[in-house]
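Asker: The amino acid sequence is not available; the structure is as follows:
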């Protein structure tokens, strides 16, 4: 009973304190207040320049007036003067407060503003929890500013309902005419400094006292001091008694942290999604608002350090806000505004190709080195939805030593066992990794969050500290004065970890030193996020555009580099760089995953289409230069595995005769036959038999046929576009509509299948490859379902203990069983262009041209068809409602291949074949020698290009694809060949074995990049 009474007494003190803070202390933080005049000019539509926005008539804007339809911009003119009766001592304290109609429900995701001087210079931003601007203005001083106010739609109002319909999140044109904000006024205010300080003191002590980890004595001492403070504070004269009240708290505020307390490096941060619930154009303005806040805050706080990733966001500032960019550059030079990450954007890492991840660093590190002379030593990806096991090798080759993340704390099933550890990639490369123990990248440095970080940290025995990124993101304005005050008070106080402001590199250097003589724990391979699995499949058109861009960029660089070396044709470096930068931008972790509003995805589709057209022109120009004058028709293929039946530039051999595909009817079955396979297609469109003649194995059966469409209800618990939850499997919807199976009438030996269900239809064409054991399936989905999920299933008669799925520059093995909770959580996984299963003798791969989401399961057959099966399913399309209620409605075409191959080598080759179109060109040359070749089992020559520095050097990148050591022989038309990192800098000497040739021993999944001076 004594303990209960003590707890009750403590609760009563905290409740009393909360009321005093709410009703007495906070209202007394402002000593004086005076209104200003505001008038407004509505420009409508897309943003305009300062000159255009401030030119023209303005109308008065009073408190309570409505302004701004969704996505609109209103320019507000704020004017007045400091009251003459105010004391001159207010000159150093007066502040400009402008309230656009903010709610305090959240730090961002609503109206935002940017304050300008009358000459158009950016001052700082206005955001919900940070909308005061300190001034230096004495009595009678004139006040005049302009505010660019953005009526960005509020996601949720105070009642938790949508303020505007979701459809209005689609574009400015669809936003409707209703003005969605009410102006709350502009004032000059003078803070009461001692009362403000008292509020900070109380916030800190209350937080420590109520944290679960605070010991009883420390709690009681704090509560006793708070009681003394409350006894001294006079509610009728808060300003006059605040100093005396603060004095009662001195002892508990100055009690130092325990000797064993960890140290948290507080890094200013403002995670700004490069697009999400707003379009790309709005991100540019969000960056300007937040960055102006940051550099302004730095002027009075030289100890404040801010980390900013994404070279793209710096580049936007340089282009659109050159004056602000100059201030940022000065802060970078001082070491306060710290570029981090070394990437173009904080990209998704599940779906971009290996070359795309390479170019994220080529573009990002390149920008930071050119602009600031800085090479980022860390990767910075706190919000990406899981991390590919290919990343450690790519990051290390880009000069990174460290990796910072956070998102794995969102795991639904299993907890990551460490916060600071070594991450080992699929090739064996290692990188020191840290996940912030505060489990957020938007900390406010409150005692609760600091205490949580200390209690949550899993590696106290080996490491003494961690990183806490603090600041409001996504329009919240970044770090605030209040956060800096909270951090300073928590620098060395009993009951919390120590806090110091600093850069991420300071923490990582300390962590490296702490394990200089001991190895930390190691995590090997991919870090699969047990959440957001729907992002592998949402917004099919954006994903298809990305895959096509990656393929075309590879081709364009190959042919353009070959044409430049062989014919002297100009290399389109600037065009390629611009397209790469746009492709990298669209791989941001809320664009490529499909979790943005429809406006964003419409922009992505348009940009992909524009870039594809330019790349096709580059390819056409380069091939024409290579083919030379003449009227012969030459067939070319840019795959690393040139097909024997293609007369490619470089091959110079006649094409062999092609085998024919037989097509006939047996009962109600359509039967396709090639020299390798016999496929029976039933009247319902399923594959009831697939006989591999080479192994004499039957891969499907009537009881478990292939080519089965599976439709499910798809209503995740929390996040529509983001999530596919395991419970989707509980409700399968029969695909029981009309089915039509026929033969193509063009003589192409294709079986045509049409199925209807719900409001949708699926059309397929199926044929066999004449020269290899491959079934080619083209699936066109006319999709008009919502909150449903469509899969295409292939239950092979193969007992595979594991599956292999392509990832960047390699593949990853995953068990097909669910022995552990980690296995069970992987019910939906990502794969790039193929998934392969094998029993050690016979294997099969499902190859795709644009899908990423898959599931692979193992299950027993039945008495009539015994033996275990391994089912590979592609997730074709979904229909989430949020944040795009029309997500993926319409027509989509997917191309898949079923490849009978005992190991992954056949899958690798077939994926490149499907990825790379066969092209024809008219010219006179039958053969042009390739500029680079590689010979070695499983070694893929992926990239041929000219150097980024414009020197004209030839760059060749290859990788080992089969997951085993290999010897590779390179034949490259260049002198002075040497190995370089992915930033194209020397990585060590390479001895030539013969003229223009060299041999290298590669470890499993190793990437190698070579550089040399081309021979004419």
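Answerer: Done, it's in. As the structure is a prediction and not an experimental result, all values here were calculated from the model. Numbers count the residues shown, from 1 in each chain.

Asker: alpha carbons only for contacts and neighbour counts from here, please
Answerer: Fine.

Asker: outside of the biggest strand by length in the chain, which residues touch it?
Answerer: Longest strand of the chain, by residue count under DSSP state E: strand 865-878. Identification of contacts with strand 865-878 by CA atoms under 8 Å, 6 or more residues apart in numbering yields 537-538, 540, 701, 703, 714, 785-800, 816, 835, 837, 846, 851-861, 887-888, 894.

Asker: Restricted to strands, list those.
Answerer: 788-796, 835, 837, 846, 853-861, 894.

Asker: For stretch 815-823, measure first residue to last.
Answerer: 7 Å (CA to CA, to the nearest Å).

Asker: Check which residues of it are buried.
Answerer: 815-816 (16 or more other CA atoms under 10 Å).

Asker: what's the helix or strand for residue 763?
Answerer: strand 760-768 (DSSP states H and E).

Asker: Run the angle between the helix or strand following that strand and strand 788-796 for me.
Answerer: Sequence order places strand 774-783 as the next helix or strand after strand 760-768, per DSSP H and E. Relative orientation of strand 774-783 and strand 788-796, computed by axes from the mean of the first three to the mean of the last three CA atoms, to 10 degrees: 170 degrees.

Asker: how distant is strand 774-783 from the center of its chain?
Answerer: 29 Å (CA atoms, centre = their mean, to the nearest Å).

Asker: swap in stretch 493-506?
Answerer: The answer for stretch 493-506 is 28 Å, by CA atoms, centre = their mean.

Asker: Presented hereafter is structure B, for comparison with structure A:
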């Protein structure tokens, strides 16, 4: 075979009829800041030596010149070779023509530009390398520009074609067994072609007709020797583009133009080439920054060759965003596709996301998705995921036809086809598979070589048929064949990247707070809408719309997991500031309009407390005043004096307990002067009150050890101990955290074998003790870090809050907090988007052992019959529960790819909630929601109003059915309400909508009107099955 390899190499060396160096470039250097914005623009002199080009990484170069193809070349195939490393784009006469990168150094100059003078501009970026991975010395960014090859070539197409044909036949032959007669005959056919070629003189080679004849005979002989094996592979072009990772988001704007222009250029050359692209955000970038190319892409979509996949705005993380965030990913993504291209996608395309929550099938169906594709489960570090083609069944019973592709960014040579087919485990049930070819992440997608190999799929003797196709054709074939496929129930847990539930905790905090804020803003704006002017509605809608787009962008699967470079998070913090500005503006507008209608007449200064949750709640609020609040008392509208605490170190601030704030409504209270007003509560600032190692409230008797850990938590309501005997709770677990491969992503299996020391208690004191709550303060020193924690014990509620501040200065460390509770169970329950999921607490099998860190949202719970304990949080996601020890991951300290990850100040709260019965009967979800959704307090003026001083604005009867979303509809004709059943049961609820309406429809994430719902004056009844999501649209 060595002679055949040499033959193919000689063909490669003969593929240019003529080549000329082209170095007549004007070069400009600059620094790219934002799309269309460049600094430090200056002429650049290479000294005429392109073989030694002293580039500086991070620089963008503009190469500009004028080119006219020689007249004697016009009848041949002409191309430009520009090879220097880096990532760039060629523009001809001002229009994006083709991307240039390590995989695409040749540009075909087509008939549309050849024959007249061309103004050339190459924008070439010398990428900035990511920081070195201190654990593994990983380097993903390509080496810097050091030399430039710049040529104009005339192409010998017959030689090129023979080269591709010989390559495919040779590679097919070596895949066959050595004793297979087809292998022998294929090699013999190649030798004959080689001998015939060697006999040609130079003129015959240049002229080409005899070369074509050699290729035709070689193809004919190959066809006679044998054909394809049984089976079909759908060859689908793609280019997986991370919106941020080892580059910032602003660079992805340029990566998009480079890749999309390359796809368009190749479609000009290869009429059968089809390409699939996800992430509407990328199309939006193109529309805003390269409108001429965007119009060409739209034409390709109309042709049916450019396929829209992935209905979500970006390819998000599927563990951390809330259920409503995932709905908005669908709404914004599919709506963009519909408005821009006149269609939506039925295929959710998530090749690289780090696991998939168990409620996702129903969420996707709600967004018009019928099929699901991933590749990531092939990365499992412990168990091989058993299926490639299967029905994934969600927690509510919704099935989703799903496909696990083995790899992404693949090639199309016979070995790639062979290996891909061999990896397919469901071929006995369905003998068609999909292969995703093309280079990703700025690699430009498919290459000419890949397409030439697909064109020769019929020459791949012994391999399945490979053909140009698209994902829709592949999935439609499965649907039509209706094979009997296996089922997978529960989440698609990725046995890798478990650290992404915790890394970059501030980013996760911002996401949670943004999700909460936008829910509140939309709810109150919707209820205030009848009193808004049209311009107010428009401005509020646009402001929240812009904020949501930034929330969705920052949920991309390398941003919110914490696995991108430093600049990504600097930008993200700025964007969250903008998100909060939009959200707070919208919230203030809605509350101001509603509060302005409330009758607040009464003695004293009125305050209106708004409750966005679907149940009446006891609210503890903070009132701040310019004057001291001593000598003041608080009353509600019924004349009941409310509990109020004022700490001696801050007499201008009071804590007030406001019972029974109506569901989805408000309650007014009044602050007034009174002689026998609240007494100052204890404070260590002015009173030397020491905290013994015991403390007691109406709910608990608590004992602490010398480290400030809880060694006994006696539940007086249940008359039993909560903490396992001999153990300590609220214990800080500190570990060395040095992953084998992926620093920011992974927590390795053996981390528990590498403890990093214990916390040293610096201080334990009583901060305050009053009628509403007691606050015990603890301070610990932990290695290079310091932790300050207020343990808050309420006198009206069994929830215990641990409000925590950490000054984190660690490297490769993991911090957890643990609660070993005295509960016997072999399963734990975790909140997930729009539902809950049970997981085993034992490690019987390798599948359970691999899930030593799992994702949960606002709570996790362990319960036995009659009693249980829930651990709640306001921004954390990583849990591990073994036996009945609940642990929550608090902080990590990776150094790659962001050396600054998580350093500095953190604030978060976790809460312990011991309860009677199980989590459903104890309404753990309500407690978690109350922790996350603080009541909103509006200072008001005494005045008459059309609304009573206390009421529910929406009458809703749900117990375990949650009214999660109330928002204006995108079309402006009504309101959207979204509900979900949260506890895995059946329930019928009633809703009474307060605004006059004409029609009410069942709807979906895309806000389409479906079945009519009968109503009487806005009153409706809805039936829910376990974990069912329902959306309704109310028209006015």
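Answerer: Right, received. Where do you want to start? Predicted model only: the values in this text are computed from it and were never measured.

Asker: Endpoints of stretch 619-636 of structure 2, how far apart?
Answerer: Stretch 619-636 of structure 2 end-to-end distance (CA to CA) = 13 Å.

Asker: Aligned to residue 369 of structure 1, what sits in structure 2?
Answerer: Aligned by TM-score structural alignment, residue 369 of structure 1 pairs with residue 338 of structure 2.

Asker: who touches the strand or helix carrying residue 3 of structure 1?
Answerer: Element membership of residue 3 of structure 1 [criterion: DSSP H and E] is helix 2-20. Residues outside helix 2-20 of structure 1 that contact it (CA under 8 Å, 6+ apart): 206, 220, 223, 226-227, 230.

Asker: Can I have the buried ones of these as a ChimeraX selection?
Answerer: Buried residues within the contacts of helix 2-20 of structure 1, by 16+ other CA under 10 Å, are selected in ChimeraX with:
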select :206,223,226,227,230
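
Asker: Find me the equivalent region of the helix ranked longest in structure 2 in structure 1.
Answerer: For structure 2, the longest helix by residue count, based on DSSP state H, is helix 566-595. Following TM-score structural alignment, the aligned partner range for helix 566-595 of structure 2 in structure 1 is 598-627.

Asker: May I see the buried residues of the matching stretch?
Answerer: Here stretch 598-627 of structure 1 shows 598-602, 604-605, 607-609, 611-612, 614-615, 618-627 as buried, counting by 16+ other CA under 10 Å.

Asker: returning to that earlier point: farthest-apart pair in the contacts of helix 2-20 of structure 1, please.
Answerer: Largest separation among the contacts of helix 2-20 of structure 1 by CA to CA: 220 and 230, giving 15.2 Å.

Asker: Distance from stretch 15-26 of structure 1 to the middle of the chain?
Answerer: 42 Å.

Asker: brain fart, stretch 1026-1036 of structure 2
Answerer: Using CA atoms, centre = their mean, the offset of stretch 1026-1036 of structure 2 from its chain centre is 25 Å.

Asker: The match of helix 566-595 of structure 2 vs structure 2, average offset?
Answerer: Taken over the aligned residues, the distance from stretch 598-627 of structure 1 to structure 2 averages 1.2 Å (mean CA distance after the TM-score superposition for structure 1).

Asker: Show me what the host helix or strand of the match of residue 369 of structure 1 packs onto, helices and strands only.
Answerer: Taking DSSP H and E as the criterion, residue 338 of structure 2 maps to helix 323-341. In terms of contacts (3 or more CA pairs under 8 Å, 6 or more residues apart in numbering; DSSP states H and E), helix 323-341 of structure 2 is packed against helix 280-289, helix 291-303, helix 360-366, helix 534-553.

Asker: What lines up with residue 552 of structure 1 in structure 2?
Answerer: Aligned partner of residue 552 of structure 1 by TM-score structural alignment: residue 517.

Asker: For that match, give me its contacts.
Answerer: 580, 583-584, 587.

Asker: Mind putting the helices and strands packed on helix 323-341 of structure 2 into TSV with distance to residue 856 of structure 2 and mean neighbour count?
Answerer: Formatted as TSV, those follow (distance: least, CA to CA, whole Å; neighbours: other CA atoms under 10 Å):
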stretch	distance to residue 856 of structure 2	mean neighbour count
helix 280-289	27	19
helix 291-303	39	16
helix 360-366	14	24
helix 534-553	20	18
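
Asker: Just put those helices in CSV and tack on distance to residue 1024 of structure 2.
Answerer: Shown next, in CSV, are these (distance: least, CA to CA, whole Å):
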stretch, distance to residue 1024 of structure 2
helix 280-289, 33
helix 291-303, 39
helix 360-366, 14
helix 534-553, 28
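
Asker: now for those, which one comes closest to residue 1014 of structure 2?
Answerer: That would be helix 360-366 among those, by CA to CA, at 21.4 Å.

Asker: what's the closest non-adjacent residue to residue 695 of structure 1?
Answerer: residue 842 (7.3 Å; CA to CA, 6 or more residues apart in numbering).

Asker: Return the residue of structure 2 aligned against that neighbour.
Answerer: Match for residue 842 of structure 1 (TM-score structural alignment): residue 867.

Asker: okay but that match is in contact with residue 920, surely?
Answerer: No: with contact defined as CA atoms under 8 Å, residue 867 of structure 2 does not reach residue 920; the gap is 11.3 Å.

Asker: Between those two, tell me which one has more neighbours.
Answerer: Taking neighbours as other CA atoms under 10 Å, residue 867 of structure 2 and residue 920 compare with residue 867 leading, 20 against 15.

Asker: List the residues that contact that one.
Answerer: Here residue 867 of structure 2 is in contact with 823, 914-918 (criterion: CA under 8 Å, 6+ apart).

Asker: Residue 813 of structure 1 too?
Answerer: Neighbours of residue 813 of structure 1 in contact, by CA under 8 Å, 6+ apart: 802-805.

Asker: hmm, try it at 10 Å
Answerer: Neighbouring residues of residue 813 of structure 1 by CA atoms under 10 Å, 6 or more residues apart in numbering: 525-526, 801-806, 835-837.
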